[in-house]
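> Need coordinates for the below:
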Amino acid sequence: MKRSLLFFALVMASYGAVQAQVTTSSMTGIVTQTSGSTTQGATIKAIHVPSGTVYSGSANAAGRFNLANMRVGGPYKIEVTYVGQQPVTYDDIYLQLGQPFVLNPVFGENATTLQEVTVTGQVRRTQKTGASTSIGQKQLQELPQVERSITEFMRLTPQANGNSFAGRDARYNNLQIDGANFNNGFGLSGGPIPGGNSQPISLDAIEAISVNIAPFDVTQSGFTGAGINAVTKSGTNKITGTAYYFLQNQSLQGRKIDDITLDKVDAAKKNFGFSLGGPIIKDKLFLFVNAEREEATGGMLLEQIYGKLLKTE
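Got it, this is the predicted structure:
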């Protein structure tokens, strides 16, 4: 009886650890010959060019390989080698958060028996694991935004209605940043991020975002709306930095509702900050810091709106 109770307690204690922490990407595929036979023992090496980080592995008896826990983004340089074969190389490969990149290299005939070797390969960009949307660095930098919040990019998902997904209340989502929960646990509003209108992490520090509606991966759990995963940036071998300033004032606020014109109220919202990244030890240890400050003054009072509407009645 005591053993049964102990086992039950251990199962319940490990329940919270079942939820996956989606912070990396991966690469998978099958190495074959032009004849169609698989290539057992081929070596696959992936180099993250900006940081010099190397991921390597070998193909098993079925020619299949899997490189796990890879850094999001890129570019990557991929080199596939095998004894007696010309290496197969790929450049400018980019990985998306939580989505395996499928690469199927194909070797030509043995290089020692031919005058000319033709190397071909098959590349499939990503392997979908259910209804999901991936937002990379290019979209984060180029798409317009008003609040500089992760929630603005979550709406790129076709199933999104504001912060609600697939008809579920926003409080049924699960938001993780670098594997840590950032949910609105108190639940007084429909916003998925704690802190009201303030952002706990600057958008300038976000590397990639993924929104999963119905993942095939059973380890992704803890939500019935959407699982939102984001990862922050890391330094590279190149020293980089940003400095920014954003301003919204009363000139960007609407003041007319039908025939009612509201009084102009001085209001402003200012965001300013910086980020800095670079190497501490080249190819091994990196630094990335970000700081942002938000200031808001004034605002359009609801009492003014209600007052104007009551006068018209």
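
> CA atoms for contacts and neighbours, from now on please.
Noted.

> helix/strand/coil for residue 223?
coil (DSSP: H, G, I helix; E, B strand; the rest coil).

> if I pick residue 122, what's in contact with it?
Contacts of residue 122 were listed using Cα atoms under 8 Å, 6 or more residues apart in numbering, and they are 103-106.

> So which of those are in strands?
103-106 (DSSP state E).

> can I get the residues you listed in CSV with distance to residue 147?
What follows is the ones in strands among the contacts of residue 122, written out as CSV (distance: Cα to Cα, whole Å):
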residue, distance to residue 147
103, 38
104, 41
105, 43
106, 47
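
> contacting residues around residue 207?
Residue 207 neighbours (Cα under 8 Å, 6+ apart): 72-73, 136-137, 230-233.

> Equivalent analysis for residue 179, please.
20-23, 229, 231.

> distance of it from residue 6?
29 Å (Cα to Cα, to the nearest Å).

> ok, now residue 219?
Residue 219 is 24 Å from residue 6, by Cα to Cα.

> and what of residue 23?
Counting by Cα to Cα, the gap from residue 23 to residue 6 is 32 Å.

> Please generate a structure for the following sequence too, so the two can be compared:
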Amino acid sequence: MLKKFGLRAVMVLIGVGVFAAVSAQVSTVGTISGTVRDPKGAAVPKAEVVIQQEGTGVSRTVNADDNGFYLATSLPFGRYTISTAPRGFKKTVAEAVDLHVAENKVVNLDLQVGQVSETVTVSSDAAPVETRSGEISSLISEKQVTELPLNGRNYAQLALMVPGVSPVTQAGAGGAFGTNGTGLDSHVDMSVNGNQSNANMWTVDGVNNMDVGSNATLLIFPSIDSIQEFRVERNSFSAEYGQAQGAVINLITKGGSNQFHGAAFEFLRRDKLNATDFFLNRAGQPKSQLKYNNYGFNFSGPIKKNRIFFFWNEEWRREQRGVVLSSKVPTAAERVGDFSGALTDSLPHDPFTGLPFPGNKIPQANLSPAGLAILQMFPLPNTTGSTNWVSSLLEPIKTRQDSIRGDINITSKMNLLVKYTNETWTHGSAAGNFWGDSPFPTLA
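Reported below is the predicted structural model:
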């Protein structure tokens, strides 16, 4: 018997960001601020500061206040170049300023006296102390997501690197984190600062990604190759992050840029080099099969430079994995009512007298034709002992994830994010022990 479980999850996100006044329910953007100062450290008021995203070429211009302080809010994540050129000073440029999700970046611009035609390049402060809020969070970067080993390509496992995060071991493949990496039988059971595992909120591009039915797994497990980064907000986060007593795991997917990029991958495994399971070998059964193929590609670039960008990601997984099961099944003698050799205290009794049948043998006239037909569904014993049957049954898993993201820069102060993700998942479960379903037809 092979039970099938299927899931189709669709996530559609349309977001409009009006940078000057509107912020999303969950922050997917960041802030760059700082002070423009002359060589003596005095503030330079009303200086014009240009902030340009290197990948897309989109720029924002802000003016410093009377104290030389400038602020640019609701900036998309990415690498920026910040420049200013007040009259009487050399042009000052801060290059390669990386802005991450929900980050408040401080970049001070120290000017030098000279001609505007001259340029001074400065570097931003490395990991400055957060002074604008008491929020405690940790960033998992793109490099960590793509290069650290993950069992089943489940990105959620990386959250265990964050202080205060610990796994909550529960039933299921992979313990606290499912190794399937997708579907409802993959899970994210982790405790943050001692809170319950279902007290966390997981988001993708600002949208709630929790399965509201179980509150224990995610609707979408984004493909590893489509993840830009994610941040674990674990204490003192602002009111925009509701619903979470434990932590907010805020994931941002990749977007396109002015350059075309593409990549393809495949991971495959076979059972040729695997050892045979001890119990299968003793029962003379062949070793478990394993055919694992996980492959996909992504492609991104501009539709219109400096204006419209796309990122397209596809991923498939085809898996045939043998699962070793052992149990007790009726012997050939028991199938015709002969329980004289049964190794159990639970022997058949005459329903009319309540007494055991003579010799523990049920008369042929008392056997039910329907019961005999049902017995044909049970496999025959293939080993000795009270657990007299062992075998490897195939559990086929098929998944496909389609993900398309579009970014449109309407003006320097407004952009449009459109995101579509469709994930289909089928898992043929031989054991059938999925959220309370009846097990494979054997005897307890």
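
> what's the TM-score here?
The TM-score (TM-score structural alignment, normalised by the length of the first structure) is 0.78; 280 aligned residues with a Cα RMSD of 3.2 Å.

> Highest neighbour count among the ones in strands among the contacts of residue 122 of the first structure?
residue 105 (25 neighbours; other Cα atoms under 10 Å).

> which residue lines up with residue 52 of the first structure in the second structure?
Counting by TM-score structural alignment, residue 52 of the first structure lines up with residue 57 in the second structure.

> and if you look at residue 61 of the first structure?
Match for residue 61 of the first structure (TM-score structural alignment): residue 66.

> How is residue 145 of the second structure assigned, secondary-structure-wise?
Going by three-state DSSP: residue 145 of the second structure is helix.

> Aligned to it, what sits in the first structure?
So, by TM-score structural alignment, residue 145 of the second structure is matched to residue 140.

> ok, that match - contacts?
Residue 140 of the first structure touches 153, 208, counting by Cα under 8 Å, 6+ apart.

> about what we covered before: setting aside sequence neighbours, what's the nearest residue to the match of residue 52 of the first structure?
residue 306 (5.3 Å; Cα to Cα, 6 or more residues apart in numbering).

> What's the separation between residue 239 of the second structure and residue 202 of the second structure?
From residue 239 of the second structure to residue 202 of the second structure the distance is 16 Å (Cα to Cα).

> Comparing those two, which shows the higher neighbour count?
residue 202 (22 against 9).

> so who does the more buried one touch?
Contacts of residue 202 of the second structure by Cα under 8 Å, 6+ apart are 208-210, 218, 248-251.

> And it? What does it align with in the first structure?
Aligned partner of residue 202 of the second structure by TM-score structural alignment: residue 175.

> what do you get for residue 244 of the second structure?
Match for residue 244 of the second structure (TM-score structural alignment): residue 223.

> is it true that that match touches residue 174?
Yes. Counting by Cα atoms under 8 Å, residue 174 is a contact partner of residue 223 of the first structure at 5.4 Å.

> before we move on, the earlier item: kindly indicate the member of the contacts of residue 179 of the first structure with the most neighbours.
residue 229 (25 neighbours).

> Check the gap between that residue and residue 100 of the first structure for me.
Taken as Cα to Cα, the span from residue 229 of the first structure to residue 100 of the first structure is 15 Å.

> With residue 282 of the first structure instead?
27 Å.

> Which one of these two is surrounded by more residues?
Shown here are residue 282 of the first structure and residue 100; by other Cα under 10 Å, residue 100 has more neighbours (24 against 14).

> And the longest strand that the second structure contains, what does it pack against?
When the second structure is scanned for its longest strand (criterion: DSSP E), the result is strand 389-411. If you count contacts as 3 or more Cα pairs under 8 Å, 6 or more residues apart in numbering; DSSP states H and E, strand 389-411 of the second structure packs onto helix 278-282, strand 308-327, strand 414-429.

> Which part of the first structure matches the last one?
Aligned by TM-score structural alignment, strand 414-429 of the second structure falls on no residue of the first structure.

> Return the residues in contact with the residue mapped onto residue 295 of the second structure from the first structure.
Under the alignment by TM-score structural alignment, residue 295 of the second structure pairs with residue 272 in the first structure. For residue 272 of the first structure, the contact set (Cα under 8 Å, 6+ apart) comprises 243-246, 292-294.

> can you do 7 Å?
244-246, 292-294 (Cα atoms under 7 Å, 6 or more residues apart in numbering).

> for residue 70 of the second structure, same thing?
With Cα under 7 Å, 6+ apart, residue 70 of the second structure has these contacts: 33-35, 62-64.

> Now do residue 200 of the second structure: how many residues are near it, please.
24.

> Am I right that it is in contact with residue 248?
Yes. With contact defined as Cα atoms under 7 Å, residue 200 of the second structure counts as touching residue 248 (5.9 Å).

> My read is that residue 287 of the first structure contacts residue 241, right?
No. Applying Cα under 7 Å, one finds residue 287 of the first structure not in contact with residue 241, separated by 11.4 Å.

> Mind checking what secondary structure the closest residue to residue 200 of the first structure other than its chain neighbours has?
Using Cα to Cα, 6+ apart and skipping residues adjacent in sequence, the residue nearest residue 200 of the first structure is residue 194, 7.4 Å away. Per three-state DSSP, the secondary structure class of residue 194 of the first structure is coil.

> Tell me who's in contact with residue 194 of the first structure.
Here residue 194 of the first structure is in contact with 182-184 (Cα under 7 Å, 6+ apart).

> Show me what residue 201 of the first structure lines up with in the second structure.
Under TM-score structural alignment, residue 201 of the first structure pairs with residue 222 in the second structure.

> residue ranges for the helices of the second structure, please.
For the second structure, the helices defined by DSSP state H occupy 142-147, 278-282, 369-375.

> With distance to residue 99 of the second structure added, can I get those helices in a markdown table?
Shown next, in a markdown table, are those (distance: least, Cα to Cα, whole Å):
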| stretch | distance to residue 99 of the second structure |
| --- | --- |
| helix 142-147 | 13 |
| helix 278-282 | 53 |
| helix 369-375 | 65 |
